[in-house]
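Enquirer: Can you look at this prediction? I've put the sequence above it.
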Amino acid sequence: MIAVPTVTRPAALASEEESGPVSPAPDELTDAELGAGLARGDPYCLALAYRRWGGLVHTLASRTIGDAREAEDVTQQVFLAAWRGRHGYRPDRGPVPAWLVGITRRRIADTLAARTRRAALVAAAGAALPPPSVAADAPDQLLDRLVITGELARLPRVQRDVLALAYFGDLTQAQIARRTGMPLGTVKSHTRRGLQRLRCRLVAGATTVPGEPAPSRWADGTEPPMGTLRASGARTLRDVREDA
């Protein structure tokens, strides 16, 4: 995420020692003046642009992507891209909000493409799993794998995809970030939240999430298998946690 500065100018910039005319208060800037200031590299114009049009960008992203957290990520990426590409802004080609909408559409397209890649990677990871072993302990290991897979399916989609790549694909968080196109920090947060939910269900043998009382048995009254945290040829929850 980018740290958007406040829009109040320091007193030093308005002192008598400042060379050149004092800029108008941020709320008094027109869109054209804001765009010109942004193109010059004025961080206060970036802050004002975020305040004026951040809601527009987030709404476009949320309606198209359908995921509030991903929409927040896209919003931050749009204004970061606007700041980095500020010298390319041309007022004669359109106003600032139209320029931001164009950046938003490209970021949305990137996010949807990354989602498609994640789904393909998860499917490929599942297809690459070796068949269950015929050893004596194969039934327990197969049960563990089925339990893990079933509980993953209950998680929100992005958390499920990230944990599936880590658990079944044996990928680190850095590798997941590179292969899916998600920022590493986003991968870490999805991993942490997903593990909190998954660990609650698996370790306690419950159908609850953090913050709710966890019974010691499954919903059908049976006790969870002792090997719930294992799966043949796959990572353990402990491994994923240590990558966090």
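Expert: That came through fine. Nothing here was measured: the structure is a model prediction, and the numbers come from that model.
Enquirer: alpha carbons only for contacts and neighbour counts from here, please
Expert: Will do.
Enquirer: Give me the longest helix you can find in this structure.
Expert: helix 96-127 (DSSP state H).
Enquirer: For the next helix or strand after it, name the packing helices and strands.
Expert: Downstream of helix 96-127, the first helix or strand assigned by DSSP states H and E is helix 138-152. On a contact count with 3 or more CA pairs under 8 Å, 6 or more residues apart in numbering; DSSP states H and E, helix 138-152 meets helix 157-167, helix 184-204.
Enquirer: Could you list the buried residues of helix 138-152?
Expert: Within helix 138-152, the residues scored as buried using 16 or more other CA atoms under 10 Å are 140-145, 147-149, 151-152.
Enquirer: same deal with stretch 98-115?
Expert: For stretch 98-115, by 16+ other CA under 10 Å, it's 99-101, 103-105, 107-108, 111, 114-115.
Enquirer: Which single one of the residues you listed is nearest to L237?
Expert: R115 (23.6 Å; CA to CA).
Enquirer: Quick check: chain neighbours aside, which residue is closest to that closest one?
Expert: In this structure, R115 finds its nearest non-sequential neighbour in T180, 7.4 Å apart by CA to CA, 6 or more residues apart in numbering.
Enquirer: circling back to that earlier point, between the helices and strands packed on helix 138-152, which one is nearest to H58?
Expert: Among the helices and strands packed on helix 138-152, helix 184-204 sits nearest to H58 (CA to CA), with 17.1 Å.
Enquirer: elements contacting the next helix or strand after the closest one?
Expert: Next helix or strand after helix 184-204 toward the C-terminus (DSSP H and E): helix 237-243. On a contact count with 3+ CA pairs under 8 Å, 6+ apart, helix 237-243 meets helix 157-167, helix 184-204.
Enquirer: and the comparison structure, right after this:
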Amino acid sequence: MRSVEKQRRTEHGDEADALLGRVAQGDENAFAELYDAWAGRLLALIIRIVIDRSQSEEVLQEVMLEAWRRAPSFDPSRGTGRAWLVTMARHRAIDRVRSSQAARDREDAWQGYLPDSDVTAAEVEDRMEAGRVRDALDAVGEPHRTTIALAYFTGLTHTEIAERMGVPLGTVKSRIRDGMAKMRAHLGEQR
């Protein structure tokens, strides 16, 4: 049984050798025969490596195009046409798997930088700046923090803040002035 299998492989190898010899001379009919004889076998091999059928079909097309272009470089003294075709298919399939994995790795790496695909770089910068301002506001402490928050985030006038907090108008103005100076100093230290 082994001798029958070996004989069949040798015949297929010889067939591929002959077809590749004709393809090397630009014989389009020989290329069509080569494609018909080997596309199914090579596709089966490629699918086992790549898994995804559509990508495997693309790889097969690349392999057959490479066989057409490189047929003149095929040397039967270095190996069979069968081995030459299988080696090309295997290498291309492995390259595709590596390329796909590298693309997934790059995509995963970028996901860490942009939590939402709709977020722009300007929005990321705005969020970072808002975080620094919140930190600086927390760093100035009370009563400056509340006075500044009322002045800038509620839209109250200085007089309205003084009434709400039960302090003189001059005290509100001093707290805002001193608190803003502390915030500027804190923000300057962060940069």
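Expert: Received, thanks. Fair warning: this is a prediction, and the values are worked out from it, not measured in the lab.
Enquirer: TM-score of the superposed pair?
Expert: The TM-score (TM-score structural alignment, normalised by the length of the second structure) is 0.52; 108 aligned residues with a CA RMSD of 2.0 Å.
Enquirer: For the buried residues of stretch 98-115 of the first structure, which two are the farthest from each other?
Expert: W99 and R115 (24.8 Å).
Enquirer: Identify the residue spatially nearest to R160 of the first structure, adjacent ones excluded.
Expert: Residue nearest to R160 of the first structure in three dimensions, not counting chain neighbours: L152, with 5.5 Å by CA to CA, 6+ apart.
Enquirer: Show me what the one you found lines up with in the second structure.
Expert: Using TM-score structural alignment, L152 of the first structure has no partner in the second structure.
Enquirer: for L152 of the first structure, what are its contacts?
Expert: L152 of the first structure makes contact with 160, 163-164, 198 under the criterion CA atoms under 8 Å, 6 or more residues apart in numbering.
Enquirer: is it possible to export those residues to JSON lines including neighbour count and distance to P131 of the first structure?
Expert: Compiled in JSON lines, the contacts of L152 of the first structure are given as follows (neighbours: other CA atoms under 10 Å; distance: CA to CA, whole Å):
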{"residue": "R160", "neighbour count": "22", "distance to P131 of the first structure": "22"}
{"residue": "L163", "neighbour count": "27", "distance to P131 of the first structure": "20"}
{"residue": "A164", "neighbour count": "24", "distance to P131 of the first structure": "17"}
{"residue": "L198", "neighbour count": "26", "distance to P131 of the first structure": "24"}
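Enquirer: ok, the residues you listed vs A68 of the first structure, which is closest?
Expert: Of all these, A68 of the first structure sits closest to R160, with 16.2 Å by CA to CA.
Enquirer: Settle this for me: the closest one is touching G194, isn't it.
Expert: Yes - between R160 of the first structure and G194 there is a contact under CA atoms under 8 Å: 7.1 Å.
Enquirer: ok, the closest residue to R117 of the first structure other than its chain neighbours to V162 of the first structure distance?
Expert: Spatial nearest neighbour of R117 of the first structure, chain neighbours left out: T180 (6.3 Å); criterion: CA to CA, 6+ apart. Separation of T180 of the first structure from V162 of the first structure (CA to CA, to the nearest Å): 9 Å.
Enquirer: Please apply the same query to D92 of the first structure.
Expert: 43 Å.
Enquirer: which position in the second structure aligns with T104 of the first structure?
Expert: Alignment note (TM-score structural alignment): T104 of the first structure maps to A89 of the second structure.
Enquirer: Correct me if wrong: that match contacts G40.
Expert: No - using CA under 8 Å, A89 of the second structure is not in contact with G40, being 11.8 Å away.
Enquirer: Can you list the buried residues in stretch 48-63 of the second structure?
Expert: Buried positions in stretch 48-63 of the second structure, judged by neighbour count with 16+ other CA under 10 Å: 49-50, 55-57, 59-63.
Enquirer: typo on my end, it should be stretch 159-177 of the second structure
Expert: 161-162, 172-173, 175-176.
Enquirer: Excluding sequence neighbours, find me the nearest residue to L46 of the first structure.
Expert: L38 (6.1 Å).
Enquirer: Quick check: the aligned residue for the one you found in the second structure?
Expert: L38 of the first structure maps onto V23 in the second structure, by TM-score structural alignment.
Enquirer: Now do the same for D52 of the second structure: its match in the first structure.
Expert: By TM-score structural alignment, D52 of the second structure lines up with D67.
Enquirer: Sorry, wrong one. I was asking about A37 of the second structure.
Expert: Under the alignment (TM-score structural alignment), A37 of the second structure pairs with R52 in the first structure.
Enquirer: same deal with M165 of the second structure?
Expert: Match for M165 of the second structure (TM-score structural alignment): no aligned residue.
Enquirer: Nothing else from me, thank you.
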